[in-house]
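[1] Attaching a predicted model along with its sequence, questions to come.
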Amino acid sequence: MRQNIEEIVSNIAIPFIEKEGFELVDVEYVLEAGNRYLRIYIDKEGGVSLKDCQIISESVSAKLDEIDPIKENYFLEVSSPGLDRPLKKEADFERYKGRDVEVKLYKPLNGKKEFEGMLIGLFDKTKIKISVDDEILEFDRKEIALIRLAVKI
């Protein structure tokens, strides 16, 4: 059900998001502390402002109220994916080649579940390669719990 709602909301939101010059990064429909949250993550060149989130929230909210695909009560949140955004789409892997990423695996590889290195890219839609200390590591996408941009302070 969750995946179906996320797909329906994505299809509803994309026209509004693209019309305003944004990219839909992700949609999440989750249960947290007894409340349901519908989270829409947007991005654009130069970043996302609070006003940008408000514009998308109002547009999408009105359409969701009209179509009413979610029968339970929920909170709608529209935000930027943040500096440590997860990489999910093929375009993300192309756009962020050469950037540092954090990779978290479901199961340990050589005794480790977390790796950090420079993203080389996505290959054959199934393999992700990163460079760690002059060594190339390759991971199956299905083995990765999370891959996101690394934030250096």
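    On my side now, so go ahead.
[2] Please count neighbours and contacts with C-alpha atoms only from this point.
    Fine.
[3] distance from the centroid: which residue in the protein tops it?
    D134 (28.1 Å; C-alpha atoms, centre = their mean).
[4] Check the gap between that one and E94 for me.
    Using C-alpha to C-alpha, to the nearest Å, D134 is found at 21 Å from E94.
[5] So what's the gap between stretch 104-114 and the chain middle?
    21 Å (C-alpha atoms, centre = their mean, to the nearest Å).
[6] Stretch 133-145 too?
    With C-alpha atoms, centre = their mean, you get 19 Å for stretch 133-145.
[7] just stretch 53-62 next, same as before
    Counting by C-alpha atoms, centre = their mean, stretch 53-62 comes out at 19 Å from the chain centroid.
[8] Ok, stretch 25-44 next?
    Using C-alpha atoms, centre = their mean, the offset of stretch 25-44 from its chain centre is 10 Å.
[9] got the end-to-end distance for that stretch?
    10 Å.
[10] this is the other structure I want to compare:
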Amino acid sequence: MTSVALQQTIDDTVRGLGYESVETERSPGGLLRVTIDLPWSPSDAVVHSITVEDCERVTRQLQYVLEVEGAEYKRLEVSSPGIDRPLRNELDFERFQGQVVDLVLKAPVGAAVAAGQVNANRKKFRGALQRAEPSGWQIMWSDEVVAKPGQRVSARRAAPPVHVMAFALDELQSVRLAPIVDFKGRGHSAPDASENVKD
């Protein structure tokens, strides 16, 4: 069974059960890891989370379907998205706009976009995902200077400049929610223009 056929089988099975297939990974040793989520639409007033029962239901159905299809794997693991959930399409971007993401471009930004503000060879960014008018997307961040151990940071030091970069979805290699742990909540709220987002 080809990887494309396997992915299609998994996507169809998960969707048929009323879930969304977020990511499929094959690891050395025969582990097949499938990440699922509940479908989302802008009209959803309440966002529900995947439960253990959801994962068990999908696991049972996938085990049956993959056996029928003759897929080779040793162990199947079905789980909910973690704090570094991938964003794969326009609907994901709409769902998580305002949150902090780790973004990797397919190609460096280049001198024209960098305009002397960032390294022209840079491909990786962490910042707040925002809608760019009229129909695109952008990321906002500031490159905070990290103090060395034992170094005191002056309260008078000027805040680093805030950068904004627009992008098209086909320019992206990957985008994931930044794995920021906030013990008071999820911790992915958008920074204010005066706040710093670590790169």
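    Cool, got the structure. Please read all numbers here as calculations on a predicted model, not as lab measurements.
[11] Could you quantify their similarity as a TM-score?
    Once superposed, chain against chain, the TM-score is 0.76 (TM-score structural alignment, normalised by the length of structure 1); 143 aligned residues with a C-alpha RMSD of 2.6 Å.
[12] hang on, the earlier thing: report the separation between the residue farthest from the centre of structure 1 and G117 of structure 1.
    10 Å.
[13] returning to that earlier point: which ones are touching the residue farthest from the centre of structure 1?
    For D134 of structure 1, no contacting residues are found, by C-alpha atoms under 8 Å, 6 or more residues apart in numbering.
[14] now it: how far from I120 of structure 1?
    With C-alpha to C-alpha as the criterion, D134 of structure 1 and I120 of structure 1 are 12 Å apart.
[15] What segments of structure 2 are helices?
    3-16, 52-69, 90-95, 110-114 (DSSP state H).
[16] can you list those in CSV and add distance to I180 of structure 2 and mean neighbour count?
    CSV is the format used below for those (distance: least, C-alpha to C-alpha, whole Å; neighbours: other C-alpha atoms under 10 Å):
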stretch, distance to I180 of structure 2, mean neighbour count
helix 3-16, 28, 16
helix 52-69, 23, 15
helix 90-95, 18, 14
helix 110-114, 26, 13
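[17] Just put those in CSV and tack on distance to G30 of structure 2.
    Output for the helices of structure 2, formatted as CSV (distance: least, C-alpha to C-alpha, whole Å):
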stretch, distance to G30 of structure 2
helix 3-16, 13
helix 52-69, 14
helix 90-95, 29
helix 110-114, 40
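[18] Could you say which one of the ones you listed comes nearest to R176 of structure 2?
    helix 90-95 (10.1 Å; C-alpha to C-alpha).
[19] Just to confirm, what residue in structure 1 is aligned with Q130 of structure 2?
    Q130 of structure 2 maps onto I120 in structure 1 when the alignment is built from TM-score structural alignment.
[20] Okay, its match and Y96 of structure 1: tell me how far apart.
    In terms of C-alpha to C-alpha, I120 of structure 1 sits 9 Å off from Y96 of structure 1.
[21] quick one, which of the two is more surrounded?
    When neighbours are counted by other C-alpha atoms under 10 Å, I120 of structure 1 and Y96 differ, and I120 comes out ahead with 21 against 17.
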